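**Student:** No sequence on hand, only this structure:
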């Protein structure tokens, strides 16, 4: 007898459904109906796609779901036809460290970031559109607003979120004004930006995760871009600069009010801060 034909199982499901209708929803209800045995029995591995020579750290669908991109410790991005289980392109990114994030900027343009501290944008044909080394730490995540594929936001373990605009030429130097959020000024000198995500319905809203308990939600329309690190330097000097020179105001906020108080909301488990 299948479980759906088991009278006891059916009675229990009816009781849980009635509880939901009454608004009596608790953790037991969620646990009991989130995954059912019949659902598990229907799951199965459809196909394994082989092509990378290292850990696959990130996956991304293109906008219409026709192509799957995978990025790996082998420093390559592979584009797959997920319906024919076929490799379409294998792209050498130029990174020298593990790739942590891959994003479609358009159907034929990809952005990647990696442990080498760089953000790179290139076409599937191999043409380079951007090579940015403004971060001075591992770059963990990228975000692309759906209404403006010319913008890319990158979150790095150097504590900053950088805005990249593909419509303008870029050269990494001390005069760049491309930092959207500098967490060091608010969280302290050991701040690390771990992840970023754009609200697809309100693309001006950018969520940022860091090495603390808060999820920060920024209104990018209210933020003034600021300068970041002076130059990229060797690792030991970079650490000294970050902790002692570049962070003289660590934890004291933006001196020029680059991120107004009204531009950010803080969320933590069971709490909300405006």
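**Tutor:** Received the coordinates, thanks. Not measured: the values here are computed from a predicted model. Numbering: from 1, shown residues only.

**Student:** hey, let's count contacts and neighbours off CA atoms from now on
**Tutor:** Will do.

**Student:** Flag every buried residue along the longest helix along the chain.
**Tutor:** Identified as the longest helix of the chain according to DSSP state H is helix 7-21. The neighbour-count check on helix 7-21 (16 or more other CA atoms under 10 Å) flags 13, 16, 17 as buried.

**Student:** In addition, the following structure is provided for comparison:
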């Protein structure tokens, strides 16, 4: 109980304009990724709390999960959404972001699981009762 009583808010990151549904760190632990009902993905500098970059996910509905793919220098991000789509975002050298559709569920797509150690393999699951290997 003493430990819980010492917990406090470290920082509030205010930039999304909708409900935030997902947060996660990169492998180094210095960048936080978030996705929201505003259909945007944001990369946050954890030390300063500043937005390093933000982009539209390409989804037409709430982003439920956003994850960095391993061994891609944090330049490849996968997302899934209430629109049922599973998408990949690739951050280009000029900081442009190209998104493309990789798969689709019949109904909302809720979660992603990254295969440990693979920059290419992950799984998605959705309301259609399927787990897709993407």
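**Tutor:** Ah, there it is. Because the structure is predicted, anything quoted here is derived from the model rather than measured.

**Student:** quick one: which of the buried residues of helix 7-21 of structure 1 is nearest residue 146 of structure 1?
**Tutor:** Ranked by distance to residue 146 of structure 1 (CA to CA), those are led by residue 17 at 37.5 Å.

**Student:** Matching the closest one against structure 2, which residue comes up?
**Tutor:** By TM-score structural alignment, residue 17 of structure 1 lines up with nothing in structure 2.

**Student:** where's residue 17 of structure 1 relative to residue 29 of structure 1, distance?
**Tutor:** Between residue 17 of structure 1 and residue 29 of structure 1 the distance, using CA to CA, to the nearest Å, works out to 9 Å.

**Student:** What's residue 109 of structure 2 aligned with over in structure 1?
**Tutor:** Using TM-score structural alignment as the criterion, residue 109 of structure 2 maps onto residue 139 of structure 1.

**Student:** list the contacts for that match?
**Tutor:** The contact partners of residue 139 of structure 1, taken as CA atoms under 8 Å, 6 or more residues apart in numbering, are 100, 113, 114, 115, 116, 117, 118, 119, 154, 155, 156, 157.

**Student:** For the counterpart of the first one in structure 2, give me its contacts.
**Tutor:** Same thing as residue 100 of structure 1. Matched across to structure 2, residue 100 of structure 1 falls on residue 64, judged by TM-score structural alignment. Going by CA under 8 Å, 6+ apart, residue 64 of structure 2 touches 21, 22, 35, 36, 37, 79, 80, 81, 82, 109, 110, 111.

**Student:** rerun at 6 Å
**Tutor:** Neighbouring residues of residue 64 of structure 2 by CA atoms under 6 Å, 6 or more residues apart in numbering: 21, 80, 81, 110.

**Student:** compared with structure 1, how much does the helix or strand containing the last one deviate?
**Tutor:** Using DSSP states H and E, residue 110 of structure 2 sits within strand 109-114. Strand 109-114 of structure 2: mean distance to aligned residues in structure 1 after superposition is 0.6 Å, counting by mean CA distance after the TM-score superposition for structure 1.

**Student:** May I see the buried residues of that strand?
**Tutor:** 109, 110, 111, 112, 114.

**Student:** what would those look like in a markdown table with distance to residue 45 of structure 2?
**Tutor:** Listed next are the buried residues of strand 109-114 of structure 2 as a markdown table, based on distance: CA to CA, whole Å:
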| residue | distance to residue 45 of structure 2 |
| --- | --- |
| 109 | 27 |
| 110 | 26 |
| 111 | 24 |
| 112 | 23 |
| 114 | 22 |
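
**Student:** closest to residue 27 of structure 2 among these?
**Tutor:** Using CA to CA, the buried residues of strand 109-114 of structure 2 come closest to residue 27 of structure 2 at residue 114, 12.3 Å.
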